[in-house]
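Chemist: got a predicted model here, sequence first, then my questions.
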Amino acid sequence: MSTSAVPAKAVSRPVRVLMAEDNQLNQRILERMLASAATPGLAPFPTVLGKATNGREAVALWEEGAWDLILMDCQMPEMDGFAATREIRRRELAGGLVPVPIIAVTANAAASDRHDCLGAGMNDVLTKPVQLEALLEMVRRWTPPL
């Protein structure tokens, strides 16, 4: 079960998505899926995409920008998605910031894996291979009002 989702709405500016994924093929797939969201008739939002190839980069890019959503791979080098999420949540709390929705992107689909993701502070889980409609639904569900 996911925590409180933001209701659907009309988008007046691009959705800023930070993608933390170390696999180049998965990066390209997610990037193309998000780019397709700007295609008329498919989804009501264009996106601005930032890319990190490990958890340390994800934390650094989170700190530099105002992201609407983070897609966080769980298994990455240097700092995995769990540690990166915990660090982002720690910094949000320390700074009195509104938490950015973080969606786990993982090949592990067991209930215990979902529990681990939510326990680390992620808001929801997308399983690999990611399906276009599931990705777009996550973006719609978790992006804040624009």
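Modeler: Happy to help now that I have it.
Chemist: can we go C-alpha only for contacts and neighbour counts from here?
Modeler: OK.
Chemist: which secondary structure state is assigned to the residue most central in space within the chain?
Modeler: The residue lying closest to the centre of the chain (Cα atoms, centre = their mean) is L71, at 2.1 Å. Of the three states, L71 takes strand under DSSP: H, G, I helix; E, B strand; the rest coil.
Chemist: which stretches in this structure count as helices?
Modeler: Using DSSP state H, the helices of the chain run over 24-36, 55-64, 81-95, 111-119, 132-142.
Chemist: packing partners for the last one?
Modeler: Other elements packing on helix 132-142 under the criterion 3 or more Cα pairs under 8 Å, 6 or more residues apart in numbering; DSSP states H and E are helix 24-36, strand 124-127.
Chemist: coming back round to it: want to throw the helices of the chain into a markdown table with distance to I103?
Modeler: Formatted as a markdown table, the helices of the chain follow (distance: least, Cα to Cα, whole Å):
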| stretch | distance to I103 |
| --- | --- |
| helix 24-36 | 13 |
| helix 55-64 | 13 |
| helix 81-95 | 10 |
| helix 111-119 | 9 |
| helix 132-142 | 8 |
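Chemist: the structure to be compared is supplied as follows:
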Amino acid sequence: MERLLLVDDAEAQRAIALLFLKGLPCEVDEAVDGAQALELFRANAYVLVLLDLEMPGMNGLDAARAMRALEAAEQRHHTPILALTAHEDEGHARQCAQAGFDGILVKPLRRPDLRELVSSRLPVF
């Protein structure tokens, strides 16, 4: 079964995302900050990472950069990383692209949007 990594410091946001993902044929690992996400990313193969931008400690932009550096250093395949953010503007989109994100999901999450984006990125669908 395919694995996703869901990273958000807000427990309520993770709970909503997990509820929306329920029933899809994938396992979801959770992290509460960028450092924990990087450790999970280092230890596991994911088909998709959903990564909040604004978290204490290592934020999402820094975590994405670190994940891309790890992929390059270990010659790993490219894992799609989608930003989770409440901001939908050109500045954030540019920052995300420069950090190595493949797309953006705007909060508050909507079930159809999340399921469509996730299903389009998973090879099992």
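Modeler: Now that the structure is in, tell me what you want to look at. Predicted, not measured: the structure shown is a model, and the values here were computed from it.
Chemist: show me what the residue nearest to the centre of the first structure aligns to in the second structure.
Modeler: With TM-score structural alignment as the criterion, L71 of the first structure lines up with L50 in the second structure.
Chemist: now do the contacts for that match.
Modeler: 4-7, 81-84 (Cα atoms under 8 Å, 6 or more residues apart in numbering).
Chemist: go with 6 Å
Modeler: Going by Cα atoms under 6 Å, 6 or more residues apart in numbering, L50 of the second structure touches 6-7, 81-82.
Chemist: between the residues you listed, identify the one with the most neighbours.
Modeler: The most crowded member of those, judged by other Cα atoms under 10 Å, is V7 (27 neighbours).
Chemist: contacts only, for that residue.
Modeler: 30-32, 50-52 are the contacts of V7 of the second structure under Cα under 6 Å, 6+ apart.
Chemist: got the contact list for the aligned residue in the second structure for I103 of the first structure?
Modeler: By TM-score structural alignment, I103 of the first structure lines up with L82 in the second structure. With contact set as Cα under 6 Å, 6+ apart, L82 of the second structure has these partners: 50, 101-104.
Chemist: can you check R3 of the second structure too?
Modeler: Taking Cα under 6 Å, 6+ apart as the test, what R3 of the second structure contacts is 26-28, 46.
Chemist: go again using 8 Å as the cut-off
Modeler: So R3 of the second structure contacts 26-29, 45-48 (Cα under 8 Å, 6+ apart).
Chemist: just the buried ones from the residues you listed?
Modeler: 26, 28-29, 46-48 (16 or more other Cα atoms under 10 Å).
Chemist: ok, which pair from these is furthest apart?
Modeler: D29 and V47 (11.6 Å; Cα to Cα).
Chemist: pull up the overlap in contacts between those two.
Modeler: 3-4.
Chemist: rewinding a little: which one of the contacts of V7 of the second structure is nearest P123 of the second structure?
Modeler: L50 (16.1 Å).
Chemist: roughly how far does the closest one sit from P56 of the second structure?
Modeler: To P56 of the second structure, L50 of the second structure is 17 Å away according to Cα to Cα, to the nearest Å.
Chemist: ok, now L18 of the second structure?
Modeler: 21 Å.
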